[in-house]
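1. kindly generate the corresponding structure for this input.
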Amino acid sequence: MRSKPYVVGFFITTSLRLTIFSAVSLAIIASPCPGEFILFSGGEPAFKVVIGGNPSPTEEFAAEEIALFTQRMCGTRPQITSEGSTPPSKAVVLGTPESSSLIRNVSGPLQLDRLESDEGYTLRISTERIYIGAKSSRGVLYGAYELIERMISKATGMEVVSTDFRIPLVEFLSLKDQTIRSEPYFPIRATLDHEDPDWLARHRVNYSLAEGVWSGTGVDDGIASAFKYVLAPRFDEYQDEPWLARWERVNRLTGRFRQLKRRGIEPYLFMYLMGEPTKALIRNHPELLGQSLPEDSFDQTMPYHPLCWSNPKLRELLRDLIGEIVRTYPDLAGIHLRAWGTETRPCRCPKCLGREGKLLWEIIFDLIDAAKAVRPDIRFCISGYEAKWLKDPDGVYLSKLPSGTIILKKWGLDGEPTDDPEIGEDLIGRFDGGKKLVVISHDVEEVMPLWMFEGDLFASGMRRYLSGIYEGRLGGFTLQGGVGLGILDKIVSAALNWSPDTDYLSLIRNYLTSIYDASSALHILKALQASEHALSSYFSDFCGTLSITGGYGKGSKGFATRLWDLVGDKAVRDTLSIPSKEKAESAVERLTSLLPQIQLSANEMALAVEEKRRDDRNGDLWLEDALHMMRFWNEFFGGRLSLVEAVQMGFESKPPDRIADKLNSAMEHSRAMKIEVNRINQFVKVFGYTDRYCRDSLSKKLDEELYLLETFDPRKLMRAEEGSAMHEGNEELKIKELMNVPNPCGNRTSFIWVLSGEGDEAEISIYTLTGRRAMRFDHLDARKGRNELDVQIDLPNGIYLYKLTVKKDSKRVSRIGKLAVLR
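-> Presented below is the predicted three-dimensional model:
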């Protein structure tokens, strides 16, 4: 929904790119009556908050928020009262026409019928009264925050503000007569984190799509372990947790869902399809399982036991479970089902193999029917649509999903740091008014457990898709950011979801100024933007220094790499194995071009710390962590530049002592990286890891690369011809397993191969039965253990052979599989 500004008497449209006033697209209407509404004077409120005779819990909360923020500004909380026969002369009146007769009596002047969205509101400020009117309770709440933001703006002297600002105590505050109407551009403004309900409400977030457990592993966050959400005795034989632990969880979630609902936020319980089963299910009901897969388990204490998706008893159990979950939580708005990657691993029995996609869709519709049989208003969110498992090339399954279903799509291919979320017209064209596509814009996985600023990337990417076929079909974007100064991304993404016009840079500067001061704020913003540019560029191709995603020069797109993949023995060996002088020269050029930006980010953050004039306990901690992260990346880029310069010198047959100097320089940078890592206090909670684990595991990785460099013979890099100096080892390389799923396949399939050891690279060729090569995929992963490639198959129906070839040094090993294409 596009935010629409209004002027009394006629309608004015405005360019989406124009910033109208504040963090939302607004128009301000000068009152014909001069004067101002006095909110407080001499530290005492000059008004009462009046709610309707039949207020909803959300409207009551809106009144409490106005009272709370008034108290924060003047030191005294105003009285909240219900409307009566003689309302106070000075009052902030809020409600809907249904809940408040005072709002109903002024609904004409408020022109609520001009609002297209139920979440829109009108804020009317006059000398004696402030009216906050809307069609829904949620709109009333958002109107209350509009008033609060106006108060913060007046108190701070800043135009673009949010409720996060540090608010000064003021003796006197008044607001000019004016009328403000606003409504959201995007109808779905969601979080995928466990956020404070108050924070979400204050930023007009209306969906919390990841309630419950989401560890990102599939071990404890799938439907196969969702028995912990219910207390019914018939599920006891599937439970790993004692009754008391489950009772505490049920009560905790019940209370949280009630909190969220009171704040106008729709809670959705998250679960993977399928995840790993409980140990009790494995022990008591082996008949529900497929063959165990020892190499696939995230839980290192036991093999992975997939559920048999075609088993009727399992399907009935899941229907019963989802129904009981819905009964257990009356304030639950929906269920979020996620089918993705290794967390969704199928059974390989003859009844399941080759039918995985069809079976998974059947299970989804089973769960929807079972949930709606208990509560017809329950809704669903599906993530992983058209990714690996939930293929729907013709949109048939999407058309069968009930109205109100939310479909999640990752930013780009797999959330990589880029300014284009890549929302294809073919995909968005499938959506109608009843279903919405929402883009997952979470934190950058590539830098985890650190964080990086993404505000510019987010704003640019969102604004690409606001018009044409996307308008009305694109539901919104999820929040991103959160740890330390990463909260800036969260504030920005929330504001832009309400109005993409928002002057987000002013919002960031003003927020930082409210915590530190204007000078430090400018330095921080420069540092964050410089690192954002450098890191997003680096991850586009790893500057040609790593081959972990299929070859040197390939970036992180489509791969869930983390910081642990960028440091350590294996990463350094990979960089020192750059196979040609040309690639080494390119890597030197790329790193040299980005290093000044990273140096600028570290220098600007240091200036911010030096020039800071105001103390804030949390703010100071955030700033220190940001400084250490910028310094870490400065050392990282400097160290990797030294490594590729050493490789380049090796191809140029430079003396070993000069190559050793570069390797020694890389070691100094690695030592400095370790120092900075150990100075960071707060890390992103990836996989539920503690701050200590993140710190210790990264330090261990850096110790690995230091040991490698200390013992490395620089003469190994002296090679005139293309080759690898580092892929060593006597372990015999074998292809332990090769398959593709689904098989038969339609337009896409995933090749999976398991290796006994580390190879250099792999390739897959597909042949017709007459021996003609039809397709080829090269420069693929050859990691020890499981490797996977999801590809589009543009071949006619028929039977084909495919050959996997894995190279290591001068050796090759191969294995042949059979592929059926059937549409």
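2. use CA for all of it now, contacts and neighbours both
-> Noted.
3. now do the strands in the stretch 701-823 of the chain.
-> 735-741, 748-755, 761-767, 773-780, 785-792, 798-808, 811-821 (DSSP state E, counting those that start in this stretch).
4. okay if I get those strands as JSON lines plus distance to M274?
-> Shown next, in JSON lines, are these (distance: least, Cα to Cα, whole Å):
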{"stretch": "strand 735-741", "distance to M274": "16"}
{"stretch": "strand 748-755", "distance to M274": "18"}
{"stretch": "strand 761-767", "distance to M274": "29"}
{"stretch": "strand 773-780", "distance to M274": "28"}
{"stretch": "strand 785-792", "distance to M274": "19"}
{"stretch": "strand 798-808", "distance to M274": "29"}
{"stretch": "strand 811-821", "distance to M274": "26"}
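5. any chance of the ones you listed in a markdown table, plus mean neighbour count?
-> Listed next are these as a markdown table, based on neighbours: other Cα atoms under 10 Å:
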| stretch | mean neighbour count |
| --- | --- |
| strand 735-741 | 18 |
| strand 748-755 | 20 |
| strand 761-767 | 20 |
| strand 773-780 | 15 |
| strand 785-792 | 15 |
| strand 798-808 | 19 |
| strand 811-821 | 16 |
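6. now do the SS call for the spatially most central residue of the chain.
-> In the chain, the residue lying closest to the centroid (Cα atoms, centre = their mean) is H442, at 1.5 Å. Put simply, H442 is coil when judged by DSSP: H, G, I helix; E, B strand; the rest coil.
7. that one touches Q480, doesn't it?
-> Yes - counting by Cα atoms under 8 Å, Q480 is a contact partner of H442 at 4.4 Å.
8. where along the stretch 201-350 of the chain do the strands fall?
-> Taking DSSP E, counting those that start in this stretch, the strands of the stretch 201-350 of the chain run over residues 207-211, 266-272, 334-338.
9. got JSON lines for those, with mean neighbour count and distance to M302 too?
-> Putting those into JSON lines (neighbours: other Cα atoms under 10 Å; distance: least, Cα to Cα, whole Å) gives the following:
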{"stretch": "strand 207-211", "mean neighbour count": "24", "distance to M302": "27"}
{"stretch": "strand 266-272", "mean neighbour count": "25", "distance to M302": "19"}
{"stretch": "strand 334-338", "mean neighbour count": "24", "distance to M302": "23"}
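10. for K612, which of those strands is the nearest?
-> strand 207-211 (35.7 Å; Cα to Cα).
11. so how far is the closest one off the chain centroid?
-> Its chain's C-alpha centre lies 12 Å from the corresponding centre of strand 207-211 when counted by Cα atoms, centre = their mean, to the nearest Å.
12. please give me the structure for this one as well, since I'd like to look at both together:
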Amino acid sequence: MNIFICKEGKPACTIVYPNKANSLEKLAAKEVAKYLGNITTTEYKVINTKQSKQLKTPSTFIVLSTAEHIKEWDKNISFPDTLKDTGYIIRSITNVQNPIIFIAGKTGKGVLNGAYGFIEEILRKESGKKFVDIDFNLERKLPTLSIPPLNIIDNPYSSVMGMELDGFGLDNKSLLNPATSEYMVNCWKNLVNWCRRHKVNFITNWPYGGESMNDFPNIVILDRKKYPKAVSPFTDDEIRKAAKIRRECLQYASDNGVDPYLMTYVPGWYTTTIRKNYPAYCGEGSHGDSDGFGSRAFDWGNNDFHTFLADLTEAVVKQYPEAKGLHFRIWGGESAPDVANKHRKAELIQKMIKGMVTSAVDTRENIKFVISEYTEFGDKDLTYLPQLKALSPNIIIHRKWDEDWGVSNNPRIPKAPAWLNTNDGVKRGVSMSIPNEEAIPLWFPTVRFYQEGMLKYLKKGEETINGWPVNYRDWHTDNCDNTLNLTAVMKLSWDPFDFDYKRYYEDCFYFLFGKESGPIAARAANLSSEALCDFLYDYGGIVDGMDSKNYLNITKALIGKPGKSRYGKYVGHILEKESRPEDLLNIKVRIARVLPMQEEAVRLLKSITDKVTGNREMFENMLNVNEAWLYLLKSRIAAVDFVLNKNNVQDSKKYLEEFLYLEDLLAEKVNLLTNTSAQSMFDKTEDIKNGFIRQIRQEQEYMRKTYLK
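-> This next block holds a predicted model:
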């Protein structure tokens, strides 16, 4: 017999949390009431167990409780031994006077996840769609709503579900500036809210915003007896003022069931203040960057410097009790050793990490850690792992999905026994970028890559890899279909086996654009995905030597400034191949292979322009991005034809004019976007967009002056 939630516009249920509920149990109850209100046409009471016993009117009870408090209602409710801390059960009991729906978990986080799982179960039932999302709305309100009896055990595959925020450092400069502080705090809260709704376990922010990739000296005040001279250019009052805002942000995450981590590069680079006041900590950089931050390497062999890192860590743990964990990232030039100690880098990075972890645990025993890309320093088999495990039971080691800026469906999972099917108490996570950086500043669908990549390594019933946290490089996903990439990773992390990326797109666009236009938009997204993934993994064959060291994106590799550097090419990657006609023909073949798919994607989207019933801005951005990509692909073919026909004046002029015209169309479509992105850049859509268009215009001007005579 169905259980009524709402009858003819009146509530038929009451939401209940335990008498001694923790904050997440109460939040879960409020969220169920809020979302039921969105679905139906009424409001729902949220009360505690004691108040529910005093109700005289018969009512269905929706009870949200942890295992600790469930006995207030039923001593016989059992939890499977296999239920994870973030999993949940939803169970109906109808053989009582007032039907009961239990939404329960071992922890408050599990209960909160169950609240959203319960609402999504209703969305599935009412829409008939398999893939729903807590942020979707039904086409109409339901004045009467009933659900069948439920007996659900929903357990996540991944125990590591996190969000890394690139370009979101919560640094002093941003937090102390009245023009940016409120904006950053609001963005942080919005991201935490998204994480909460999508069952994310932790959030960690990258330390951009200052002189160094190690921002710890700027966010704490060290013991003045031990460090009489300043380690930061900020005054103590400024550090306290920024810390107050930062602590409030961290607390907000904790209050919403998302563990906040403070992240830093180890060891990062020294600043001008440290160079001035503690020169003994500073060495000579080995990064090969004579002028930039990469030249500012610390002296890795100086024991006093190691003590300095440990003292900074202790201060961070003490002064930020709201932080549930620390994230130590060891990566590339940000963590390059000094010249004198380059041959000892593996030994010394181990020493640094050991000192920092030990200092943190001595200060707060239960503090958690994420340690990223440690294998960058020569410990691929993780022989050092037992030492880390001995220091703390709360460690996640973590590496990138692919080479830097790589677009592939092949995660870089090391061979067993270091990573696969391990059972040593240390969690392992493989992070993926959203979106893959090559596409910046435009979006494109990548869900297929994530699904295919995961399934290469996962087995049902075994947590082969512990999770797939998102490297959220470009965190403004509002009003664009990139939101679907982000949501898909969370759904894949929860259940990677019961997923179909084509069905996922179709169901999502049904909710977003309406039942008539949704399936067509899904076909377009799949075509665009095929075309752009094919093109992007090597820029259609345009860029020579595409590999992990070729840090390029669309505004650098394909559209840039004339010059000799790899970042300044305009269409140099094509123009410079004049003596290599076979390579130019191969480029043309590569792009011509994907062009029909992109043309069809655009045609399909245009065909539903007048049929989209919701999220109009998202649709317009999706259409304009797809058209922009189409004109970019065509303009590269025109550039190839121009070079191949340089000796034919009439033909070369025709192809050059075609190239210039296509770039006009590209700029026109970019100008229509209300969402663009740039890696590790403050979220300024108009500035990013204008910069992109400026580069297109400069490229056109260069071609006109050089070749159009």
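13. before we move on, back to that, dump the strands of the stretch 201-350 of the first structure to JSON lines, plus distance to S519 of the first structure.
-> Formatted as JSON lines, the strands of the stretch 201-350 of the first structure follow (distance: least, Cα to Cα, whole Å):
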{"stretch": "strand 207-211", "distance to S519 of the first structure": "36"}
{"stretch": "strand 266-272", "distance to S519 of the first structure": "40"}
{"stretch": "strand 334-338", "distance to S519 of the first structure": "44"}
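14. map K228 of the first structure onto the second structure.
-> Alignment note: K228 of the first structure maps to N218 in the second structure; criterion TM-score structural alignment.
15. from D498 of the second structure, how far out is the nearest residue to its match once chain neighbours are set aside?
-> In space, and not counting its chain neighbours, N218 of the second structure is closest to S232: 5.2 Å by Cα to Cα, 6 or more residues apart in numbering. To D498 of the second structure, S232 of the second structure is 50 Å away according to Cα to Cα, to the nearest Å.
16. who has more neighbours out of the two?
-> With neighbours defined as other Cα atoms under 10 Å, S232 of the second structure and D498 compare such that S232 has more, 20 against 9.
17. excluding chain neighbours, what is closest to the alignment partner in the first structure of G301 of the second structure?
-> Counting by TM-score structural alignment, G301 of the second structure corresponds to S310 in the first structure. Spatial nearest neighbour of S310 of the first structure, excluding adjacent residues (Cα to Cα, 6+ apart): C352 at 6.0 Å.
18. what residues are up against that neighbour?
-> Going by Cα atoms under 8 Å, 6 or more residues apart in numbering, C352 of the first structure touches C308, W309, S310, P346, L359.
19. how about G139 of the first structure: what's its closest non-neighbour residue?
-> Closest residue in space to G139 of the first structure, ignoring its immediate chain neighbours: E119 at 4.1 Å, by Cα to Cα, 6+ apart.
20. show me what that neighbour aligns to in the second structure.
-> Using TM-score structural alignment, E119 of the first structure sits opposite T86 in the second structure.
21. how far away is its match from I39 of the second structure?
-> Going from T86 of the second structure to I39 of the second structure by Cα to Cα gives 25 Å.
22. one more: N113 of the second structure?
-> N113 of the second structure is 18 Å from I39 of the second structure, by Cα to Cα.
23. of the two, which one has the most company?
-> Just comparing N113 of the second structure and I39: by other Cα under 10 Å the higher neighbour count belongs to N113, 27 against 22.
24. sec struct for the more buried one, please.
-> Recorded secondary structure, N113 of the second structure: helix (three-state DSSP).
25. equivalent analysis for E195 of the first structure, please.
-> What three-state DSSP gives for E195 of the first structure is coil.
26. one more: the one 5 residues further on?
-> Using three-state DSSP, the secondary structure recorded for L200 of the first structure is helix.
27. show me what contacts it?
-> Taking Cα under 8 Å, 6+ apart, we find L200 of the first structure in contact with N206, I265.
28. relative to P55 of the first structure, how far out is F61 of the first structure?
-> Counting by Cα to Cα, the gap from F61 of the first structure to P55 of the first structure is 10 Å.
29. past the helix ranked longest in the first structure, which element shows up next along the chain?
-> Looking across the first structure with DSSP state H, the single longest helix is helix 617-651. Following helix 617-651 of the first structure in sequence order, the next helix or strand is helix 656-679 (DSSP states H and E).
30. could you tell me the angle between that next one and helix 617-651?
-> Interaxial angle, helix 656-679 of the first structure versus helix 617-651 (axes from the mean of the first three to the mean of the last three Cα atoms, to 10 degrees): 160 degrees.
31. show me the helices in the stretch 301-450 of the second structure, by range?
-> With DSSP state H, counting those that start in this stretch as the criterion, the stretch 301-450 of the second structure has helices at 303-319, 345-363, 385-391, 447-455.
32. where in the first structure does the second one fall?
-> Per the alignment by TM-score structural alignment, helix 345-363 of the second structure matches residues 356-374 in the first structure.
33. mean shift between the matching stretch and the second structure?
-> Between stretch 356-374 of the first structure and its aligned stretch in the second structure, the superposed structures give an average distance of 1.1 Å (mean Cα distance after the TM-score superposition for the first structure).
34. run the chain-centre distance for that stretch.
-> Per Cα atoms, centre = their mean, the displacement of stretch 356-374 of the first structure from the mean C-alpha position of its chain is 26 Å.
35. repeat that for stretch 357-377 of the second structure.
-> A distance of 22 Å separates the centroid of the chain from that of stretch 357-377 of the second structure, by Cα atoms, centre = their mean.
36. in that stretch, what's buried?
-> Buried residues in stretch 357-377 of the second structure, counted by 16 or more other Cα atoms under 10 Å: 357-361, 363, 367-375, 377.
37. next: stretch 507-527 of the second structure.
-> By 16+ other Cα under 10 Å, the buried positions in stretch 507-527 of the second structure come out as 507-515, 517-527.
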